[in-house]
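Undergrad: Take this sequence and fold it.
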Amino acid sequence: MFRLSRTVTLIASVGALSVASLFMAGNSDFRKVITTQPDSLELGGFVEADFPFISTSIDGRKLGPGFPKENEAARTLAIRLSDSAYVCFDTDLLRWSVAWTRSFMPMNLMAQVSYSDFFNKSNKLATIGGVPQLATGSYAGWVALKGNAANFEVGAPKRDWIPLPAGEARWNGVYTHGNKVVLNYTVGQTPVLELPGSTSFSGQTAFTRTFRIGSSADALGLVLAEVPNAKRVEQNARFAYIYQGANLDTVTAVGLAGKGTRLMTTSVSEKGHLKVRVAPSSKDVEATVIVWKGPARLIKQFEKAAKATKVTLPDVQKGGPAYWKQDVVTRGVLSPDTAAFVTDKVTLPLPNPWKRNVRVADVSFFKDGRAAAITFEGDVWLIDGIDRSLQNVRWRRFASGMHETMSIEVVNDTIYVFGREGIVRLHDLNRDGVADYYENFSNVMSQSPEGREWAGDLVHAPDGSFYVAKGGSLSNGPGMTPQVAKGFRQGSKHNGVVLRISPNGREAETIATGLRGPYLGIHPQTGVLTASDQQGNFVPSTPIYVIRKGDYYGVSPTAHTDENPPIAPPLTWIPHHIDQSSIAQAWVISDKMGPLNGQMVHFSFGRPGLFRVLVDSTSQGIQGGVSVIHADYPAPTSKGAVNPADGQLYVAGFNLWGSNSKGLSALLRLRYTGKPSYMVSQFEAGKQGIVLGFDSELDPAVAANPENFRVKRYNYKRTEEYGSGHYKLDGSTGEETMYVSAAYVSPDRKKVLLLVPDMKEVMQMEVDYQLAAKDGRKITDQFWFTINDLDELTPAKHGFEKVDYNLLTIRREASAAQPKEVASAEKGKQVFQKTACAGCHSEGTRTKGMYGPPFQPLYGAQRPLEDGTTVVADDEYIRESILNPSAKIVKGYNPEMPSFQGILSDTDIESVILYIKSLKK
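TA: Alright, predicted model coming up:
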């Protein structure tokens, strides 16, 4: 069950050539293998035979008669106890959620289904794959009793998806030691180490729980199992039995083994809870509890096995043997210095000795320039040898088993990882290059098992605290909580919020709410916090926010309040066709990145690529804009960090959710070459127009010609529908073309003042320009920005002189009439590519990695709909799908397409229809 393998085709972003040098840790005599990267690679299974756990959620509500019905957990360790015995330990409630035998778990969760089927988003709920033996309900597994209390009651099921209060109990972390794990937690004030295990007798599997319980003035209570269909109970000082079945032929039993059990007593509640009480003790207690379900006729054999059971906890504080004793060395691919910014490829460690997939989601740096990367499959890799040439990059596996991890931070050379289990701090106790202790630094943020409630992002603040972003509980996946709005499920109380986590990890403070899918950025010196959000229901297009405490950002299902707070505006909006899926931001705190020094960079997953973010300060606040950092991005760009050694920005990303790129994953270095940059470097929007600054000097004759600028504006509408069309300021559909009355060039020839009549506050403005630099380089590009507030322009501060504002009252004559647009299939293909349709729809028959149905063969076909009806894909259907995409949802797809109302002209739409028709041939 743990030896699944599959041959898959890799995407070219892993690099055309790699050097794989494999060697034993600490041994300088190693075998060097240089191979050309193969066209295909054999991947092992998601679950690895030689690593003892994975982190997962679990749905144990349908285990069958004799098991609790209220049994679900968002955060568990699924632990392999033997070749055919397993347990899920709920780290929020400190309980064995379910223990079972035979097969492990079907790989149903998002990171699992997409592990080798790269674009598979059809995740299901996590369940066991074998035969359940023991289970508890969704209540506390341990209870701290006051003094020497004789008995304790089992609490009511918890459905709030938050851990037990730290004063009652706290999960501290897990030690790994070969094929074993030791759980570390605190009950009340009492430290507990637990070694879960299994043993066999008479063809039966029994489960062992070996404890080292610290000294305590209070008694402790432990719930081992719940058997709601109990028929008879027997118990004595050392054993307790619950009989089931019409003939009482099945029994669930607990036995005590070892000297420490003299402080333990067993009991059974009226509701069928199998329990153990631990008496107070002035010394540490080590004892083993053995639990079993099986034929009642084997009770004597069980008792004999319990008395013979002797289990010793390993000395885990000294660390365990390394799981991965080889490094992988790869050769990077340097880009030629063809522009100011280029991307070098840090080739991923594929293939590797463990046949492990490597989908890098984030990267962070140690003080000396070494890096740590996190993968979506829950692995941490350490990276050395990152120098100018990238010809000897050394990768070492450091940690594994974590749950859909997308963020990593190295703080004072210590690694912190954020996943669904919370923030994990990793420790290499014996300094063999592999983590031995996965410490729960913080799990105070709530987390539901909903498939789309991502543990989105983690950033470290200058004051030592952390900020985390939690995804909203989107409804386009298997649901475990009720649907509360279009596109949203109830999820946890922290879904769709930004939280501040205290420096000790023990407290969480809600900073901002009302987000759909936020990702973060933070200035490492000033602590300015930013976030993006994902276009979708209640989010009309891509925003970038400056996060302020108490702000609400407009997604009502994640407001977490009954009030109706005002919606805080973004720093800037970005049009959907420019960035249809945004991720994080990074500040380039460096003196080696030329024009980007000190600048904010925004990451686009969907485009993919990076944007330079500019800020315009007004008397009322701030507003911003973005321009593309043009370079080669072979895979989605998600997150990144500046390397303190070389001062360059490193960018990680992997593919899954729909991107214009089909690359699987990449780790890139955005490198400044020293060549001229022609990007917009500053902007100011005011009542008289727009000031744009550039990195390079412009040809003044070209820049002073207003015909070389095209300006338009439009608003979005925030509704429960997915995304938004474009709307004029009067509310009608469409975009407004603005007149540039005059263009002025500053004395330093790096700035242009555009006089634009009728400037207004608006959600989106675009400036298209066709200019030339002083060196003759043609500059054709765009700048997108938002106007939240309008002040009077002050041209003098930019060096502009003799500006004639009277020109604002003169409407410039339009240039020669443009020829009437004619619809064509070729134009339709251009629209398909320009408006980012290609990120969701295939021109052929491909469905993997696509959010929408393929276009071939589409026209004229019968389309089965989610409501059970069918429709013919004719002109009318395609037009409606473009303008009102939620009207008819094709079966098997989610309503995740924005309206192109006001974006595409009638000719555009007719052209798209012609293009789709042409694909039928």
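
Undergrad: contacts and neighbour counts: CA atoms only from here.
TA: Will do.

Undergrad: Please report how far the residue lying closest to A703 once chain neighbours are set aside lies from I578.
TA: Counting by Cα to Cα, 6 or more residues apart in numbering, A703 lies nearest to L771, which is 6.0 Å off, once chain neighbours are set aside. To I578, L771 is 21 Å away according to Cα to Cα, to the nearest Å.

Undergrad: So which of those two has more stuff around it?
TA: Legend: neighbour count by other Cα atoms under 10 Å for L771 and I578, higher for L771 (23 against 18).

Undergrad: Against E697, how distant is that one?
TA: L771 is 11 Å from E697, by Cα to Cα.

Undergrad: what about the helices in this protein?
TA: In the chain, the helices defined using DSSP state H lie at 110-113, 299-308, 700-703, 825-834, 875-883, 906-918.

Undergrad: for these, which one sits closest to D428?
TA: helix 110-113 (25.5 Å; Cα to Cα).

Undergrad: Return the set of buried residues in that closest one.
TA: 110-113 (16 or more other Cα atoms under 10 Å).

Undergrad: Export those residues as a markdown table, with columns for distance to E720.
TA: Shown next, in a markdown table, are these (distance: Cα to Cα, whole Å):
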| residue | distance to E720 |
| --- | --- |
| M110 | 25 |
| A111 | 28 |
| Q112 | 31 |
| V113 | 29 |
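
Undergrad: Can you get me a residue count around the closest residue to T375 other than its chain neighbours?
TA: For T375, ignoring the flanking residues on the chain, the nearest one in space by Cα to Cα, 6+ apart is V360 at 4.3 Å. Applying other Cα under 10 Å, we find 30 residues neighbouring V360.

Undergrad: for comparison, sequence B:
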Amino acid sequence: MLSLLALATVSHAQQQSDYYRIETYELPKGVNFEASGLAVTSDGKLAVALRKGEVWIEGKKGFQLFASGLHEILGLAWHDGALYATQRAEVTKLRDTDGDGKADEYLTASTGWGVSGAYHEYAYGPVFDAQGNAYTSLNSSMGKAWKGAGDESTHPLWRGWVVRTTPAGKLEPWCAGFRSPCGIGQDADGEIFVTDQQGNWMPTTPLFHIRKGAYFAHAESIPDAMRPESPVKIAAKQPDGITVAEAMKAVQGYTPPAVWLPYVKMGQSGTGIACDKSGGKFGPFEKQLFLGEFVLSGVNRVFLEKVGGEYQGACFPFVDGLQCAALALTTLPDGSLVVGESNRGWNSKGNRPFGLQKIVWTKQMPLEVQKMELLKGGFRFTFTLPVDKASVDALTGQSYTYPFQSKYGGEELDAKPIKITSVTLSEDGLVLDVACAELRTGYVHEFELPKLKAKDGTPLWHRMAYYTLNRLQE
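TA: Sure, this is the predicted structure:
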């Protein structure tokens, strides 16, 4: 059912395919297979939601249509024996009760947010926690006002929010400040994270750790935060034109991202989230997060740690060369990473408008930074293979912050070289400790590693690493 993607013959692609190969699914003929949501059923079957309102399930004879007639599905989940598809105005529970392979039960599982018909009013998810609560992330309306009509004029919109729906069906506003929270997923511990996309109040792609009452900067969600039922406690106006580092100190309730993904260097539009819980079937990145990248048609990697009780961490390039934009991610029981693709609405690298691919570890171990941790006065790089001491040369780095502003996007601000005072490789070659003269909170710390080689001669695959430092180690 799968055919190997013919990768480009450039050296980078050849090196990538040594470690992770990209396979392309054969899809139903005549179907615009814009894969916008992915889930795996309890018996290991891949379910795929299409943007135009259909759900297909993989079977022995290829993909079979399971459900249709929904409105712009942008997320799919398997929970408690059913598929849950997020469409514009609701999350719909889909079941096949008579066993004929097609859904015959369409039930509203979550609803209650406002939908005006504005172009950008997308809804994503759902994600279920251990208690069965469903979380849905809602796009901002992008500034288009809606007065409503009749009773709807007083209906809570919750645009730019994540909302939670209890198992009893009660909708609860949960956290706010999103622009276009396209990716929503969980880490290995069940904590929920969201990716957003560059624009006003979002200088580049962030990865947010969501929790009740948090606020993540996008001002369009402020009016609903003033409602009495809102758990978010912030001021009715916020500064415009300061830096993120300043906003962390001055803006009431502001919660910075756990990780910033620097613009272009790490892509341009973050999307779906998947966690590697394969027990090593996908390589040396167990329990780390993988994030889809839309414009550059790839997947990035994130390592998270807790410092001062809050998540922060580092991002790294991972795989590029997909046939078009990565939109949705999930993992299969064999450990492979499935990528749903569609370039609808925006341009992306690649030669296809839509599709479905999966990334498979070849079992060959790359030399990579397995994790990057904050120390007192520096950073620790842990590698996947022992590094040859003779290849250790000078590191270079810089730190910078971003603007906190209503203006679209934002450049790197207050950039300064990182003064590195010492570099120490452990005896086993697996750990490189880098001491720095100054670390700055609210800043990304970017490093370019030297052309390291493993003791067996394997060259370092990716040399760039970007750590978002919100808190110092005590």
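
Undergrad: that older thread, out of the buried residues of helix 110-113 of structure 1, which is nearest to S473 of structure 1?
TA: Out of these, the member with the shortest distance to S473 of structure 1 (by Cα to Cα) is M110, at 14.2 Å.

Undergrad: Thought G451 was touching the closest one, still the case?
TA: Yes: using Cα atoms under 8 Å, M110 of structure 1 is in contact with G451, at 7.1 Å.

Undergrad: how much space between the aligned partner of D388 of structure 2 in structure 1 and D748 of structure 1?
TA: Here D388 of structure 2 is matched to D699 in structure 1, going by TM-score structural alignment. Distance, D699 of structure 1 to D748 of structure 1, by Cα to Cα: 11 Å.

Undergrad: Would you mind telling me which of these two has the busier surroundings?
TA: D699 (19 against 13).

Undergrad: Which residues are in contact with the more buried one?
TA: Applying Cα atoms under 8 Å, 6 or more residues apart in numbering to D699 of structure 1 gives the contacts 749, 771-774, 776.

Undergrad: let's see it at 6 Å
TA: Contacts for D699 of structure 1 (Cα atoms under 6 Å, 6 or more residues apart in numbering) come out as 772-774.

Undergrad: Among those residues, the buried ones, what's the ChimeraX command?
TA: ChimeraX command restricting these to the buried ones, with burial defined by 16+ other Cα under 10 Å:
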select :772,773
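
Undergrad: if we can go back for a sec, show me what the residue nearest to T375 of structure 1 aligns to in structure 2.
TA: By TM-score structural alignment, V360 of structure 1 lines up with A35.

Undergrad: List the contacts of its match.
TA: Counting by Cα under 6 Å, 6+ apart, the residues that A35 of structure 2 touches are 49-50, 340-341.

Undergrad: ditto for V302 of structure 2
TA: 289, 314-315.

Undergrad: of these, closest to A274 of structure 2?
TA: L289 (5.7 Å).

Undergrad: Translate that closest one into the numbering of structure 1.
TA: Using TM-score structural alignment, L289 of structure 2 pairs with M600 in structure 1.

Undergrad: Check the spacing between its match and V740 of structure 1 real quick.
TA: 29 Å.

Undergrad: These two: which is more packed in?
TA: Shown here are M600 of structure 1 and V740; by other Cα under 10 Å, V740 has more neighbours (24 against 21).

Undergrad: The more buried one -> structure 2?
TA: By TM-score structural alignment, V740 of structure 1 lines up with I420.

Undergrad: and the nearest residue to its match once chain neighbours are set aside, what does it touch?
TA: The shortest distance from I420 of structure 2 to any non-neighbouring residue, by Cα to Cα, 6+ apart, is to C436 (4.5 Å). Residues near C436 of structure 2 by Cα under 6 Å, 6+ apart: 377-378, 419-421.

Undergrad: what about the equivalent of C436 of structure 2 over in structure 1, distance to G686 of structure 1?
TA: The alignment partner of C436 of structure 2 in structure 1, by TM-score structural alignment, is V756. Taking Cα to Cα as the measure, V756 of structure 1 falls 9 Å from G686 of structure 1.

Undergrad: same thing with E450 of structure 1?
TA: On the measure of Cα to Cα, E450 of structure 1 and G686 of structure 1 end up 45 Å apart.

Undergrad: who has more neighbours, the two?
TA: Set side by side, E450 of structure 1 and G686 show more neighbours around E450, with 26 against 21, by other Cα under 10 Å.

Undergrad: Structure 2: which residue goes with that one?
TA: By TM-score structural alignment, E450 of structure 1 lines up with A118.

Undergrad: counterpart of Q473 of structure 2 in structure 1?
TA: Under TM-score structural alignment, Q473 of structure 2 pairs with D791 in structure 1.

Undergrad: give me every residue that touches its match.
TA: Contacts of D791 of structure 1 by Cα under 6 Å, 6+ apart are 686-687.

Undergrad: do the same with E34 of structure 2
TA: 50-51, 342, 354.

Undergrad: could those residues go into a markdown table alongside neighbour count and distance to K61 of structure 2?
TA: Shown next, in a markdown table, are the contacts of E34 of structure 2 (neighbours: other Cα atoms under 10 Å; distance: Cα to Cα, whole Å):
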| residue | neighbour count | distance to K61 of structure 2 |
| --- | --- | --- |
| L50 | 27 | 19 |
| R51 | 22 | 23 |
| S342 | 28 | 24 |
| F354 | 21 | 21 |
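
Undergrad: Rebuild these as TSV, extending it with distance to Y400 of structure 2.
TA: Formatted as TSV, the contacts of E34 of structure 2 follow (distance: Cα to Cα, whole Å):
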residue	distance to Y400 of structure 2
L50	39
R51	37
S342	33
F354	36
